[in-house]
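A.B. asks: Have a look at this prediction, sequence included:
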Amino acid sequence: MLSKRIIPCLDVRDGRTTKGIKFKDNMDIGDPVEMGRFYYEEGADEIVFYDITASSDRRPIMLDVVRRVAETIFIPFSVGGGIRTLQDMREVLLAGAEKVSVNSAAVLHPDIIRQGAEAFGSQCIVLGMDVKQVPPSEQIPSGYEIVIDGGRRHMGLDALWWAREAQRLGAGEICLNSIDADGTRSGYELQLTRLISTQVHIPVIASGGAGTPEDLLHVLTEGCADAALIASMVHYGTYTIREIKKFLETSGVKVRKT
């Protein structure tokens, strides 16, 4: 059995790490370079970096900040936000990322997934999915809709269909974020996570809602996720990565030792 991964997420705006609730009311909480280094030393399995306004602002990702974070950590580093072209992917990888995450651009131009997988390998291409629960319909039978541009734009796409389509195009991993749970610290959206995780054969990272180590236990077991993204619970010092991993290990979940 593969170890389950614990992945701190750095949402970055104007060069600073920020955190909000359901993509709103974001607060400045620190320097992403210092935070990335701290989480690496704490035993994080990976770091995710999102330039959260690059897509909505229609601007390139902040490569200088990406480069500075990459220089301080020695674990896999996934970067997303404002990546629209193969050249954008190349620049992010050259800046030190091991993976690139595409979200809004992939929904609008799905072939970017195939192009990236062919150029750099599927293992480098992460599909970011921002999802909201809606009433099931003929168009969205799963009851989960894809939204883009930081949750501002509803796309009328069914989340399960999109996950399968992205897998077919060559995505090597999915980072699945529930906007309804994002920043609430009330637990992951287990139904959504289990739905996607059991219907694709690529790894799924659960995102949105982590508040306690028990939440990670539930999503990594009941939710069938391969990894769990965390933010608020470590950003505010409520828990450390070491504490989370120790709890998971004693609960029977295989994790990489810190």
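C.D. replies: Nice, I can see it. Just so it is clear, the structure is predicted and the values come from calculations on it, not from any experiment.
A.B. asks: contacts and neighbour counts: CA atoms only from here.
C.D. replies: OK.
A.B. asks: What are the boundaries of the helices in the protein?
C.D. replies: 32-42, 63-70, 86-94, 104-108, 111-120, 159-169, 190-197, 213-221, 232-235, 241-250 (DSSP state H).
A.B. asks: next, the one to line up against it:
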Amino acid sequence: MLAKRIIPCLDVKDGRVVKGVNFVNLRDAGDPVELAALYDREGADELVFLDISASVEGRATMIEVVRQTAGEIAIPFTVGGGISHIDDMKRLLRAGADKIGINTAAVRNPQLISDGARKFGSQCIVVAVDAKFNDAWGEWEVYTHGGRTPSGIRALEWVREAERLGAGEILLTSMDADGTKDGFDIRLTRAVSESIGIPVIASGGAGKKEHFYDVFTEGKADAGLAATIFHYKEMTIQEVKDDLLHKGVEIR
């Protein structure tokens, strides 16, 4: 079994890190470059940087912020938001990103997944999936444009397709759990993890150390991503790791 990873997430809007609840009511959480450097020092295994308004505003991810952030850290760094072409990926990788996260553009043009995997390797392509439970379907639906637009696509079908097309990893965010601190969406995470053979990063809902243990053991996730609890110093990455080690979970 692969060692589990703890990954802080920087949701960036207008050059600042922000955090909200269920994708709305955003509040400021600090400077992305400073926070990235802090998390590197504190023992984060990786970092995810999401330019959350890029797709909505129809512009490219902020290259300069990515370049500055990459210059401050030594851990793997995934960048997403507003990426719609191979050239966008190339620019971000040159600016210092290690992996590329794609969401809205991949739903619109699934070929982007296979094109990116062929050019840069599957390990470089992270397909981000924002999923919300659809009561009429009795299962989860994929949303795009930063959680604003329902796609009409079933999440389990989409992650299988993403894997088939060459994605190396799925970054799975539960919109129902996002920012609530009530715990990761175990049902969703387990359903996705059991549907595919590539690693799943669980996101949305972390509020206690125990939540990471739950999503790794019950949810079968390969990594746990969180924002609020780390940004506002409610707990440290080391505290989460110590708790997992104490409970016998192998971590990085």
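C.D. replies: Nice, I can see it. These numbers were taken from a predicted model, which means no experiment stands behind them.
A.B. asks: Distance to residue 26 of the first structure and mean neighbour count added to the helices of the first structure, as JSON lines?
C.D. replies: Formatted as JSON lines, the helices of the first structure follow (distance: least, C-alpha to C-alpha, whole Å; neighbours: other C-alpha atoms under 10 Å):
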{"stretch": "helix 32-42", "distance to residue 26 of the first structure": "15", "mean neighbour count": "19"}
{"stretch": "helix 63-70", "distance to residue 26 of the first structure": "19", "mean neighbour count": "19"}
{"stretch": "helix 86-94", "distance to residue 26 of the first structure": "25", "mean neighbour count": "17"}
{"stretch": "helix 104-108", "distance to residue 26 of the first structure": "20", "mean neighbour count": "20"}
{"stretch": "helix 111-120", "distance to residue 26 of the first structure": "29", "mean neighbour count": "19"}
{"stretch": "helix 159-169", "distance to residue 26 of the first structure": "26", "mean neighbour count": "19"}
{"stretch": "helix 190-197", "distance to residue 26 of the first structure": "25", "mean neighbour count": "20"}
{"stretch": "helix 213-221", "distance to residue 26 of the first structure": "23", "mean neighbour count": "20"}
{"stretch": "helix 232-235", "distance to residue 26 of the first structure": "12", "mean neighbour count": "21"}
{"stretch": "helix 241-250", "distance to residue 26 of the first structure": "23", "mean neighbour count": "17"}
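A.B. asks: Columns distance to residue 204 of the first structure on top of those, output as CSV?
C.D. replies: Formatted as CSV, the helices of the first structure follow (distance: least, C-alpha to C-alpha, whole Å):
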stretch, distance to residue 204 of the first structure
helix 32-42, 21
helix 63-70, 23
helix 86-94, 21
helix 104-108, 17
helix 111-120, 16
helix 159-169, 10
helix 190-197, 6
helix 213-221, 10
helix 232-235, 20
helix 241-250, 18
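A.B. asks: Out of these, flag the one nearest residue 153 of the first structure.
C.D. replies: helix 104-108 (9.5 Å; C-alpha to C-alpha).
A.B. asks: The second structure: matching residues for that closest one?
C.D. replies: Alignment of helix 104-108 of the first structure against the second structure: residues 104-108, by TM-score structural alignment.
A.B. asks: Have a look at how far, on average, that stretch is from the first structure.
C.D. replies: Once the two are superposed, stretch 104-108 of the second structure sits an average of 0.3 Å from its aligned residues in the first structure (mean C-alpha distance after the TM-score superposition for the first structure).
A.B. asks: residues contacting the residue most central in space within the second structure?
C.D. replies: Geometric centre of the second structure, nearest residue: residue 171, 4.3 Å, by C-alpha atoms, centre = their mean. Contacts for residue 171 of the second structure (C-alpha atoms under 8 Å, 6 or more residues apart in numbering) come out as 126, 127, 128, 129, 200, 201, 202, 203.
A.B. asks: ok, residue 27 of the first structure - contacts?
C.D. replies: 18, 19, 20.
A.B. asks: Can you tell me the closest non-neighbouring residue to the last one?
C.D. replies: If you skip the residues right next to it in sequence, residue 20 of the first structure has residue 26 as its closest partner in space, 3.9 Å away by C-alpha to C-alpha, 6 or more residues apart in numbering.
A.B. asks: how close does that neighbour get to residue 171 of the first structure?
C.D. replies: 30 Å (C-alpha to C-alpha, to the nearest Å).
A.B. asks: Neighbour count for the two, which is higher?
C.D. replies: More crowded of residue 26 of the first structure and residue 171, by other C-alpha atoms under 10 Å: residue 171, with 28 against 15.
A.B. asks: Touching, residue 137 of the first structure and residue 145? I think so.
C.D. replies: No. Residue 137 of the first structure is beyond contact range of residue 145, at 10.3 Å (criterion: C-alpha atoms under 8 Å).
A.B. asks: More neighbours: which of these two?
C.D. replies: residue 145 (25 against 11).
A.B. asks: And the aligned residue in the second structure for that one, how close does it get to residue 219 of the second structure?
C.D. replies: Mapped onto the second structure by TM-score structural alignment, residue 145 of the first structure lines up with residue 141. Distance, residue 141 of the second structure to residue 219 of the second structure, by C-alpha to C-alpha: 18 Å.
A.B. asks: How about residue 107 of the second structure?
C.D. replies: Taking C-alpha to C-alpha, one finds residue 107 of the second structure at 25 Å from residue 219 of the second structure.
A.B. asks: Residue 148 of the second structure too?
C.D. replies: For residue 148 of the second structure, the distance to residue 219 of the second structure equals 26 Å [C-alpha to C-alpha].
A.B. asks: of the two, who's got more company?
C.D. replies: Between residue 148 of the second structure and residue 219, counting by other C-alpha under 10 Å, residue 219 is the more crowded of the two (23 against 12).
A.B. asks: Might one say that that one is in contact with residue 190?
C.D. replies: Yes. Proximity of residue 219 of the second structure to residue 190 meets the contact threshold set by C-alpha under 8 Å, at 4.2 Å.
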